[in-house]
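Enquirer: give me the fold of what follows.
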Amino acid sequence: MTKVKWDHIVHYVNDIEEPIDLFKEKNLIAFRGGSHKQWGTYNSLSYFDLTYIEFLGIENRDLVKHVKEPNRVVKDAIQYLPEHEALSRVALRTDNIEEIAARLRDTGLTLSPIMAGKRLDSKGELIEWKMMTIDGSFQGLPYPFVIQWKGTDSERLKSLQSSGVIQDHPAGKTIIHQAIFTVSDPLAVAEHWKEIFHLNSINFSDTVATLSIGEQSFLFKKGSFNQLTEIILLTESPQLQNKSLTIGEGTYTFKSIE
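Expert: Below is the predicted model of the structure:
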């Protein structure tokens, strides 16, 4: 059975250069990614092994407004920006997007077609992938979207390291550990995501529920936002440990690698 992995986080921002500067102040590397010419968006990125943060902005608002493909990630940019520079959806990575699509349709979810994605990176190199988004939400929380990159994980890791996209952060070893979702009913949301994405439960209660996704986890806690609100990173940097960085409405919290 095809498993999913945590690929990246989408954080909508008005100025994609700002996160680069803020991360640099923390001795973390973020850089200009590139433009999605067919969708009107562009991004800056920060990699922590193969899991990364995508700071997504609107480069061409008119194009975004008139995108014909049912790409919720792009369409939501108009709904969020400029008022809400918020953490949005997580992306789940697979090596068999067709199988995942069939499995999700069997649960009754409405999916976009599998779309071809591409962008030019800052060096003019073409980056390609396939993706699909899930319509609607569960109790107000938007669903993740699913992505399949060209090449295997090991091939991509080697390529991204050799090109300098993935490199050691000056702050020292730092990894993305956990996504925190604030939702009205943590148990119900966690049970639903566990079922449809075949994730494993760590602990469930009325106020907090946690699912594992590989060595990482998704934590759902009780609140009124029904949104991804915080990312937990583990770091060996004494200067970052027990500190937080807020960008717009999203918080990045750094804890010690034990």
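
Enquirer: going forward, measure contacts and count neighbours with C-alpha atoms only.
Expert: OK.

Enquirer: need the helices for the stretch 1-150 of the chain, in chain order.
Expert: Ranges of helices in the stretch 1-150 of the chain, per DSSP state H, counting those that start in this stretch, are 17-25, 61-65, 72-80, 97-106.

Enquirer: nearest residue to T174 other than its sequence neighbours?
Expert: Nearest in space to T174, with sequence neighbours left out and distances taken as CA to CA, 6 or more residues apart in numbering, is T235 at 4.2 Å.

Enquirer: gap between the one you found and S35?
Expert: Distance, T235 to S35, using CA to CA, to the nearest Å: 30 Å.

Enquirer: swap in V146?
Expert: The value you get for V146 to S35, if CA to CA is used, is 20 Å.

Enquirer: now, of the helices of the stretch 1-150 of the chain, which is deepest in the fold?
Expert: Compared across those, helix 72-80 shows the largest average neighbour count, a mean of 18 (mean count of other CA atoms under 10 Å).

Enquirer: what's in contact with that one?
Expert: 12, 39, 41, 57-58, 61, 64-65, 67, 86, 89, 133-135 (CA atoms under 8 Å, 6 or more residues apart in numbering).

Enquirer: looking at the residues you listed, which one is closest to V189?
Expert: Using CA to CA, R89 comes nearest to V189 of the contacts of helix 72-80, at 14.4 Å.

Enquirer: pretty sure L160 sits in a strand.
Expert: No: with DSSP: H, G, I helix; E, B strand; the rest coil as the criterion, L160 is located in helix rather than a strand.

Enquirer: find the nearest non-adjacent residue to it, please.
Expert: Nearest to L160 is I166, by CA to CA, 6+ apart, at 5.4 Å.

Enquirer: pretty sure that neighbour sits against T51.
Expert: No: between I166 and T51 there is no contact under CA atoms under 8 Å: 10.1 Å.

Enquirer: now do the buried residues in stretch 23-38.
Expert: Buried residues in stretch 23-38, counted by 16 or more other CA atoms under 10 Å: 24, 27-37.

Enquirer: leaving out sequence neighbours, find the closest residue to V189.
Expert: Nearest one to V189, counting by CA to CA, 6+ apart, is F138 at 7.0 Å.

Enquirer: at which residues are the strands of the stretch 1-150 of the chain located?
Expert: 5-12, 31-36, 41-48, 51-58, 87-93, 115-121, 126-132, 137-138, 141-142, 145-149 (DSSP state E, counting those that start in this stretch).

Enquirer: here's the other one to compare against:
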Amino acid sequence: MYQFDHLVHFVEQPEKTLQKLQQEGFHVVSGGSHEAWGTYNTLSYFDLSYIELIGIENEEKYKEAAKQKYTLHASYEQNRRKDGLTRFAIRTQTIEEDAKKFKQAGLEVSGPEHFTRKRDDGSIVGWQLLYIGHPNAKIELPFFIQWDEEDSIRRKQLTERGILAQHPLGDLLLDAIHFVVLNFDDVEQIAKLCEAEIVKKEDLEQNAEYRIVVLGDVKLVFVKPIGEGIAWNYMIENGYGIKKAVLSGALEDKTITIDGARYEILKAAK
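Expert: I've put the predicted structure just below:
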């Protein structure tokens, strides 16, 4: 079974973005270093789904990592190191089988490969990563992660460490990620491969078509502009990609833009 795992927000200095999000009422903590990639992170959890703020720590190691196709680092480099929401990860428990399945479907596959990260307290967290892509893909495809520990153990450990905790802004959950895309071909292929529910919609007032993919508790909302409207304006100004992240369960409604990323926060339903 596939679950949404995390959303990547590349920033210049994760520790400063951490402070900005904390001022807005988010619970955000330091993560640690990815020594092999020359990056480091800070984290904000919403149960086991989370937002990862990533920055460059070692330029030489980062540039080497960015040479590998379809990786996060390659994406950041291709986007000219533009801050903002970049990619997302899907959690799996069958990563070896996934690699074979995606390859048989005609996708290029890198991995799975095992990695570790040292936390600030010196402890080690481990996982496997699988990257997929295609030279003709119109969107950057998700990547896949399999953690060394089971979900129940991770939840317990994250809670005990204070990483997973109540947000001052409310009982926040990651509700949806919105994308603007050229077409739905890649979206529908990945949804089918992940055995995910997909809903088709059309909004004539907004001049947009939608494909909504459900991964656990998180909805991936893909929008294709078919005429002038909000999605069209975003496409003209920013190109294609992730438009915003939507969180629910807050004490108040508000929208914030921090270091290239738009977060829409919705008040909890009574």
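
Enquirer: any idea what the TM-score is?
Expert: After superposition, the two chains reach a TM-score (TM-score structural alignment, normalised by the length of the first structure) of 0.91; 251 aligned residues with a CA RMSD of 1.8 Å.

Enquirer: one step back: show me what the residue nearest to T174 of the first structure lines up with in the second structure.
Expert: Using TM-score structural alignment, the partner of T235 of the first structure in the second structure is G249.

Enquirer: same thing with E128 of the first structure?
Expert: Counting by TM-score structural alignment, the partner of E128 of the first structure is G126.

Enquirer: please report how far the nearest residue to its match once chain neighbours are set aside lies from V29 of the second structure.
Expert: In this structure, G126 of the second structure finds its nearest non-sequential neighbour in T116, 4.3 Å apart by CA to CA, 6+ apart. For T116 of the second structure, the distance to V29 of the second structure equals 18 Å [CA to CA].

Enquirer: which element is the residue mapped onto G151 of the first structure from the second structure on?
Expert: Mapped onto the second structure by TM-score structural alignment, G151 of the first structure lines up with E149. Using DSSP states H and E, E149 of the second structure is not contained in any helix or strand.

Enquirer: please apply the same query to the one 3 residues further on.
Expert: Assigned by DSSP H and E, S152 of the second structure falls within helix 151-160.

Enquirer: centre of the chain to that helix, how far?
Expert: 20 Å (CA atoms, centre = their mean, to the nearest Å).

Enquirer: in that helix, which residues are buried?
Expert: Neighbour-count burial for helix 151-160 of the second structure flags 154-155 (criterion: 16+ other CA under 10 Å).

Enquirer: what sits up against it?
Expert: Contacts to helix 151-160 of the second structure, defined as CA under 8 Å, 6+ apart, come from residues 47-48, 164-165.

Enquirer: thought the residue nearest to G126 of the second structure was touching I124?
Expert: Yes: the pair T116 of the second structure / I124 is scored as a contact, 6.5 Å apart, by CA under 8 Å.

Enquirer: neighbour-wise, which of these two wins?
Expert: Neighbour count, other CA atoms under 10 Å: between T116 of the second structure and I124, T116 has more, with 15 against 11.

Enquirer: which residue in the first structure aligns with the more buried one?
Expert: T116 of the second structure maps onto K118 in the first structure, by TM-score structural alignment.

Enquirer: ok, that match - contacts?
Expert: Contact analysis of K118 of the first structure by CA under 8 Å, 6+ apart lists 36, 126-129.

Enquirer: could you check how far it is from L22 of the first structure?
Expert: 27 Å.

Enquirer: circling back to that earlier point, figure out which of the helices of the stretch 1-150 of the first structure is closest to Q227 of the first structure.
Expert: With CA to CA as the measure, helix 72-80 is the member of those nearest Q227 of the first structure (12.2 Å).

Enquirer: was I right to think I232 of the first structure contacts I257?
Expert: No: I232 of the first structure is beyond contact range of I257, at 11.3 Å (criterion: CA under 8 Å).

Enquirer: so which of the two has more stuff around it?
Expert: I232 (18 against 14).

Enquirer: which element is that one on?
Expert: For I232 of the first structure, the element it lies in under DSSP H and E is strand 227-235.

Enquirer: show me what the very next helix or strand once past that strand packs onto, helices and strands only.
Expert: Later in the chain than strand 227-235 of the first structure, the nearest helix or strand by DSSP H and E is strand 243-247. Counting contacts by 3 or more CA pairs under 8 Å, 6 or more residues apart in numbering; DSSP states H and E, strand 243-247 of the first structure is packed against strand 250-256.

Enquirer: equivalent range in the second structure for the strand it packs on?
Expert: Using TM-score structural alignment, strand 250-256 of the first structure pairs with 261-267 in the second structure.

Enquirer: map F179 of the second structure onto the first structure.
Expert: Per TM-score structural alignment, F179 of the second structure is aligned with F181.

Enquirer: measure that match to D135 of the first structure for me?
Expert: In terms of CA to CA, F181 of the first structure sits 18 Å off from D135 of the first structure.

Enquirer: for these two, work out which one has more neighbours and name it.
Expert: Taking neighbours as other CA under 10 Å, F181 of the first structure and D135 compare with F181 leading, 25 against 17.

Enquirer: and the more buried one, that's in a strand?
Expert: Yes: judged by three-state DSSP, F181 of the first structure forms part of a strand.

Enquirer: quick one, what contacts it?
Expert: Under the criterion of CA under 8 Å, 6+ apart, the contact list for F181 of the first structure reads 218-221, 226-230.

Enquirer: and for whatever residue of the first structure lines up with G32 of the second structure, nearest residue in space, chain neighbours not counted?
Expert: Under the alignment (TM-score structural alignment), G32 of the second structure maps onto G34 of the first structure. Nearest residue to G34 of the first structure, sequence neighbours excluded (CA to CA, 6+ apart): D121, at 4.5 Å.

Enquirer: return the distance of the one you found relative to A30 of the first structure.
Expert: 13 Å.

Enquirer: equivalent analysis for R89 of the first structure, please.
Expert: For R89 of the first structure, the distance to A30 of the first structure - CA to CA - is 19 Å.

Enquirer: what's the answer for H66 of the first structure, then?
Expert: H66 of the first structure is 30 Å from A30 of the first structure, by CA to CA.

Enquirer: kindly report the same for L141 of the first structure.
Expert: Using CA to CA, L141 of the first structure is found at 28 Å from A30 of the first structure.

Enquirer: how about K37 of the first structure?
Expert: Taking CA to CA, one finds K37 of the first structure at 21 Å from A30 of the first structure.
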